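Visitor: have a look at this fold, sequence not included:
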């Protein structure tokens, strides 16, 4: 109660924060008269002056008022648009690394220019992330005119660019692109063999458009680069035929968890069918030998029962293309992992493409938290504010609208079933369209869009359907959705990037209608005619009540509903919104109130009858909150698991970078060889044992296998003072001499290149295998909960052990490869290997980052410090006289610099 009173008197914390930014906005306004008086040349020269002030010690915050005023004036001259004061507040929020929540139509694209320009002044590059390639290219060209006017360079990252083009774009002051392109370029860079072939440079700042879509919705799944494995298409087809013979009584499905399992009878039935098809080893489906068949069976079950055509995917040109559940767009080139996509291809009878093995992966959480400064903007972020802060440490600031909102949001209407609901919707749409009001209809799937389209056809209502099938025309359809009596059915309105302007969009009409007209009086007259038509039509639409937004179903997330609603009532226009629901809707059916409520509803609502009440709307919102909380828990758990891999990824990628940058890697290879020798001798000659207890034959065989040397071990064992240390030293000398002899066959430059190539290839091979092992571990570690163990703790322990084992394998393989290498003399030194063929995908829950893994011991979670991949590379620095400075500069197996004659690890390097 007291909190409510304080809020009414002083405003919310958000209101107070926004109000506090007013003084900065006033400073910006104070520069306007001076900057407006500048010539174009003087205005453009501001950039050089700002950069000079930065070089002299000024901070970006010191430059902010004048820089923002400069951008405002440049936008006025170049675009004919002047930033409102509330847009200035949005720019300050973005500059501070926060999320600006601004309603649809408030000009977020223009707001970004303020923070982008200011943060591009240091010359380290600012990345602007959009949700699709169309918006990236459009904004780079549109807003790029402002930046170029002010003397900055602008690049855009879109698919099918060469490495040279990408490198040039990344080295621009400002780079536009999609989250996928930026993430995949990061992964590809960390698979390359030379620093000069990498395209990105160190990160500085990123501004994310539609930040909720990118950092929450799409962050459920990772970016994965993978390569093909063996073809198993016949197995997929055979299992698919078996599963298609099952009936609903043979399995149990859980739509909440999207899981499906066979019943006891179903298992017996499947075993008989698999046995008849020759796919079963023995008679028990769950014998170890049938692991692969069980995996394929589970994926075929999911594909056939849980995944629906035109909802989860469409079949186009003989290919299964995933539909993004949040935007309704086709996701060309994306494939589900773990054999699921192949199972869907078998189900649809199209060509089955081979499965892929993960070669590199990263989640958006991992990727975006690498930026020292990260900010974002969207129309709907407040409902997820807690997650933004927990995961990304970003505050959400709600920016007030420039003009008050006049939209009316009506209560939801409930119907008994989908047919009744769609019949009522079709009549409602017809009523509003006939009085001249434009109608935007939001559906949750292509299937529902096309079903509603059939009802509208029966009612004789002309309409457009905007979904994955219409992807190419989406901007044109959205741009004209505000014209009189226009009815637009949209699968989802998130991230469309094009405003719905009442009366129509001038720019699109000019492009569509006047493409054949040359510049001149005739074209100018036609433009004036179109402007007059739009103004007249806008007045009629306003008189009819503005845009009517109609939702055919509630989405799992309130944000998606709010995005749809936000399309109406932009910039103070009148508008109307209402959602129509039925008991058949997925949200009500799966997550809604209990079955008693459903039975009461069914028995009390007649055919075609509707009810509406605040209580029912509240119940729906409660269901949505439950789903949001559940999805957040899932994402948070995924982050915890991937934090482990992310720490390991950073170690591997940093080591790759060090190897590429080092002038020579001879010391690294020598240290690996020394440690391999230590391990071999240590296994055969355990400490505190007698020579007669040593495994001499095993040691000799291991040395021959690993180091390709034959040592007189029998003679050494006859000596009186023989000990493991002596054998270690002599073996290492022999191994070093063997490699030195090999190196002498090549010139020094070529030998360095050979060593680097061997190191990088072994590192990449073992990292790829390690990723596959971790993925398998993550899928089964939850079973340890049955043994009263915490799965995340078990995963951390196992992953740490696996990583250490991987390091040992790398060390041994590098040593063996160099010991056995054969060289053929050519005039040209051998080139570094090309990157393997791979495909890029983005799917499967899998997330994490660097700092949230540092949890204190009191929480019960295990924290482990990763070992270095190898002994640090030589930095070129001189070793001083102070033993405290020798750590990390002297090899553990090298003689101690103090001159004692003992190894460093047994002298000043002793732990």
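Guide: Arrived safely, thanks for sending. As the structure is a computational prediction, the values presented were derived from the model and not from experiment.

Visitor: could you use CA atoms for every contact and neighbour count after this?
Guide: Noted.

Visitor: can I take it that residue 337 is in a strand?
Guide: No: checked against DSSP: H, G, I helix; E, B strand; the rest coil, residue 337 lies outside a strand; its state is coil.

Visitor: do you know how far it is from residue 344?
Guide: 11 Å (CA to CA, to the nearest Å).

Visitor: residue 228 too?
Guide: 17 Å.

Visitor: go on, residue 598?
Guide: From residue 598 to residue 344 the distance is 33 Å (CA to CA).

Visitor: more neighbours: residue 228 and residue 344, which one.
Guide: residue 344 (26 against 14; other CA atoms under 10 Å).

Visitor: so which helix or strand takes in the more buried one?
Guide: For residue 344, the host element (DSSP states H and E) is helix 340-348.

Visitor: equivalent analysis for residue 49, please.
Guide: helix 46-55.

Visitor: same deal with residue 208?
Guide: Residue 208 belongs to strand 205-209, assigned by DSSP H and E.

Visitor: what about that strand, distance to the chain center?
Guide: Relative to the centre of its chain, strand 205-209 is centred 13 Å away, using CA atoms, centre = their mean, to the nearest Å.

Visitor: now swap in stretch 371-385 and tell me
Guide: Worked out by CA atoms, centre = their mean, stretch 371-385 lies 15 Å from the chain centre.

Visitor: and it, how far apart are its ends?
Guide: 20 Å.

Visitor: contact partners of it?
Guide: 94-104, 108, 203-212, 368, 394-396, 398, 558-559, 562-563, 566 (CA atoms under 8 Å, 6 or more residues apart in numbering).

Visitor: mind running it again at 7 Å?
Guide: If you take CA atoms under 7 Å, 6 or more residues apart in numbering as the criterion, stretch 371-385 is touched by 94, 97-104, 108, 203-212, 395-396, 559, 562-563.

Visitor: kindly report the same for stretch 752-768.
Guide: By CA under 7 Å, 6+ apart, stretch 752-768 touches 358, 359, 360, 656, 659, 664, 665, 806, 810, 813, 814, 832.

Visitor: buried stuff in that stretch?
Guide: 752-764, 766-768 (16 or more other CA atoms under 10 Å).

Visitor: before we move on, back to that, elements contacting the strand holding residue 208?
Guide: Where contact means 3 or more CA pairs under 7 Å, 6 or more residues apart in numbering; DSSP states H and E, strand 205-209 is packed against strand 126-130, strand 373-378.

Visitor: if we use 8 Å, what do you get?
Guide: helix 108-120, strand 126-130, strand 373-378 (3 or more CA pairs under 8 Å, 6 or more residues apart in numbering; DSSP states H and E).

Visitor: angle of the longest one against helix 46-55?
Guide: Between the axis of helix 108-120 and that of helix 46-55 there is an angle of 50 degrees, by axes from the mean of the first three to the mean of the last three CA atoms, to 10 degrees.

Visitor: this is the comparison structure:
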């Protein structure tokens, strides 16, 4: 019998069905206009864009313009690419325009879908950003879809790493800009480190369409984007700590795999104190519980985490002596990405790699807060429904499942659960041999590099020919994926094969054509293409007859989404296909989150060696475990966001303040207000309200006026005058300060004075903000312990960070006032020297902002210190910042290798 809920759905349809049904009439309107737009010439299509743009900017709503805009875009795409968008693609485009996530299965043409809402919204003239997961896709899509936008009379730009500034500004000025999430976030931060409006790259944050939206807005949401500069080198400390971590026994610490955390036991703390003291790392008489030991305890914890929670070839690989992180969701290498708070250095010490110094944060933002800057946001992916609640709560995005163009013909089998991993892998190898024997292509999903290579060894021993796709072979990714659909192909892959790749049955025609032309460049290219297309058609039919692509997963992931992505590689555009999951009770998910009851059930059933349990109930049980994990991960991200929101509010204030300063022509009033505030604070400090004249500290006030205002004024005499109160002295000081600055403005010239005020304000804001970020990082790392005192860590963080922000603003006013009061016109020689130093400082900031660019320093080996090795900071010794650099260049250390240390 059907349940009540199922009966109701049959009668009324699901909410998703109703959304799709309500949007069908709009698609019908676009289709009705098609014959009219087919008659337009190429010039008339461009003229139509200009007309629609004028109407949009004249106040007509984009919703009213949608049918005409979509009809114009469909016709342009048909002419430019030979692709006529299906009705379901128009549906997806409409949902994107409405600010939703369109869930569309693999092979449904999401790249083309994005052009419709991008074109419609670009009519407003504010620019649209299309966001992709990697630079290759950003360039490919910009070039491919740029033909459509070109046919419509619109400009297309692409943003990529280390792009020249002028080219980057041009790309952002285009109607539609393709970029990765990383570049967009970093450019936002870089823009807010610039000191001139003309140097800023990004325009408005008007509308963004995020491809693979679940990967960007959920999987990567926990990792903030950080622009950092070099800090003090502590490599000796990491090495010293790493040496005794292996000496710890299991009774010294506890590992929580669920929360990915490690903690020392009381016994462990005693062991630490003893060993750290013996090695001279913990000063004599100092305890681990003393405040002075915080940094040391932090680094010991990171060393333990590096050893117990981070596994080589699963979480990272070592390549050319460097620790490169692996994205747990895509299986791809994350070159240039480093773990913060000393954890990356701890892993480098563990792997005996060159330890690169930690960095200090210059600016940071999370993807969650960056993408919430946009007036309107939309996204596309093949898998979003399982995370619908998070999308709605965090980003206000609805999720709509768009029907497929053709019905899905893939067979999804129930999970097969084995007692042990050995039995599971034996069954996997047998199944692969059987399927490839009849010519069926197989994609085998694994969760780590280590497991993909373990399975590859098993297949080699079994005599099965195969390809392996993981972060080690990422250069051959396109070729391996192109061949994965060929007759009898066996491809072992990590999650890399689950994203942004289409596996076509019979192989990829374009790859075959390019390969044949490369081998025979003099041949008739058209004839080569025809011959390959004919051969491909027969290959495709043979693969379909063998059952289509077989996706065989060897483990379930923590997230149902990742499993669905892997399944989605098979059965594209109505192709036949098959998917199956082979599991064991020794798998990580089953071991950590699976119920013990399942093991008891399997034991009770008296399963024989090599037997598996296959039942829909097992699937449901596993999905419930996955849903629990997803829920817990969502809670973690939600909590992180609450903390980041506190910083985000402050970041918005600082960034908007910077922008106002850059836009302002005259800042003398702001400088004057700051000076008057500082004077008020000094009066309050040295002449407290409601105090008597004999209680005033006039000598302290006199000294403070010289130090902070550069004013040598007779405040002691003023205070002794009959009938003078604190307000009189405040007014006199304000008048003296204003007159001194007015004289300075005359000496410098009004234009130079305005420029000096602007530069001092911006530089002081930047340095204070950097200090504030570091303080917040430290506060964040200790505030969690307040929970033990029954105090809410989040509220504590909010209150304390607000107080810190206020004290930062007070310090900002004081520093700007002091710096401006000390500025004096310089001699020509001094001006030249300062210009050189400012240029060097600006260059240093730009180098820090270009995250992957390493500053280059020219050393002179003849004069270098004995044993100096440019790549090994230990050989540099410990020179002072103003001492000659040990490389022999003749420069001061701070202007040479000290910039890199």
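Guide: Done, it's in. Small disclaimer: the values here were computed from a predicted structure and weren't measured.

Visitor: returning to what we had before: export the helices and strands packed on strand 205-209 of the first structure as a markdown table, with columns for mean neighbour count and distance to residue 240 of the first structure.
Guide: Formatted as a markdown table, those follow (neighbours: other CA atoms under 10 Å; distance: least, CA to CA, whole Å):
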| stretch | mean neighbour count | distance to residue 240 of the first structure |
| --- | --- | --- |
| helix 108-120 | 23 | 48 |
| strand 126-130 | 26 | 39 |
| strand 373-378 | 25 | 43 |
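
Visitor: nearest to residue 331 of the first structure, of those?
Guide: Nearest of these to residue 331 of the first structure, taken as CA to CA: strand 126-130 at 15.3 Å.

Visitor: quick one: that closest one to the second structure mean distance?
Guide: Once the two models are superposed, strand 126-130 of the first structure sits on average 0.4 Å from its counterpart in the second structure (mean CA distance after the TM-score superposition for the first structure).

Visitor: the longest helix seen in the first structure maps to which residues in the second structure?
Guide: Taking DSSP state H as the criterion, the first structure has its longest helix at helix 614-661. Mapped onto the second structure using TM-score structural alignment, helix 614-661 of the first structure covers residues 616-663.

Visitor: cool, and stretch 797-807 of the first structure?
Guide: Here stretch 797-807 of the first structure aligns to the second structure at residues 799-809, judged by TM-score structural alignment.

Visitor: so what's the aligned partner of residue 524 of the first structure in the second structure up against?
Guide: Under the alignment (TM-score structural alignment), residue 524 of the first structure pairs with residue 526 in the second structure. By CA under 8 Å, 6+ apart, no residues touch residue 526 of the second structure.

Visitor: any idea how far residue 532 of the second structure is from residue 526 of the second structure?
Guide: In terms of CA to CA, residue 526 of the second structure sits 10 Å off from residue 532 of the second structure.

Visitor: likewise for residue 419 of the second structure?
Guide: 47 Å.

Visitor: same check on residue 197 of the second structure?
Guide: In terms of CA to CA, residue 197 of the second structure sits 54 Å off from residue 532 of the second structure.

Visitor: hmm, back to that, mean offset of the match of helix 614-661 of the first structure relative to the first structure (after superposition)
Guide: Stretch 616-663 of the second structure sits 0.7 Å off on average (mean CA distance after the TM-score superposition for the first structure).

Visitor: how far does that stretch sit from the chain's center?
Guide: Its chain's C-alpha centre and that of stretch 616-663 of the second structure lie 12 Å apart, by CA atoms, centre = their mean.

Visitor: then stretch 233-248 of the first structure?
Guide: On CA atoms, centre = their mean, the centre of stretch 233-248 of the first structure falls 33 Å from the chain's centre.

Visitor: what do you get for stretch 286-299 of the first structure?
Guide: 31 Å.

Visitor: which part of the second structure lines up with that stretch?
Guide: Residues 289-302 of the second structure are where stretch 286-299 of the first structure lands when matched by TM-score structural alignment.

Visitor: for stretch 738-756 of the first structure, same thing?
Guide: Under TM-score structural alignment, the match for stretch 738-756 of the first structure is residues 740-758.

Visitor: try stretch 456-474 of the first structure
Guide: Counting by TM-score structural alignment, stretch 456-474 of the first structure corresponds to 459-477 in the second structure.

Visitor: thinking again about what came up before, relative orientation of the strand holding residue 208 of the first structure and strand 126-130 in degrees?
Guide: Using the same axes, to 10 degrees: strand 205-209 of the first structure against strand 126-130 is 20 degrees.

Visitor: hey, which strand is longest across the second structure?
Guide: strand 576-584 (DSSP state E).

Visitor: show me what that one is packed up against.
Guide: strand 409-412, strand 416-418, helix 421-437, strand 549-553.

Visitor: need the residues that contact it.
Guide: 408-421, 424, 428, 544, 547-556, 567, 570-571, 590.

Visitor: rewinding a little: would CSV of the helices and strands packed on strand 205-209 of the first structure with distance to residue 703 of the first structure be doable?
Guide: Shown next, in CSV, are these (distance: least, CA to CA, whole Å):
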stretch, distance to residue 703 of the first structure
helix 108-120, 57
strand 126-130, 52
strand 373-378, 52
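
Visitor: which one of the ones you listed lies closest to residue 614 of the first structure?
Guide: strand 373-378 (27.8 Å).

Visitor: trace that closest one over to the second structure and give me the residue numbers.
Guide: Aligning strand 373-378 of the first structure against the second structure (TM-score structural alignment) gives residues 376-381.

Visitor: how big's the offset between that stretch and the first structure?
Guide: Mean for stretch 376-381 of the second structure is 0.6 Å (mean CA distance after the TM-score superposition for the first structure).

Visitor: over to stretch 796-813 of the second structure?
Guide: Averaged out, stretch 796-813 of the second structure is 0.7 Å away (mean CA distance after the TM-score superposition for the first structure).
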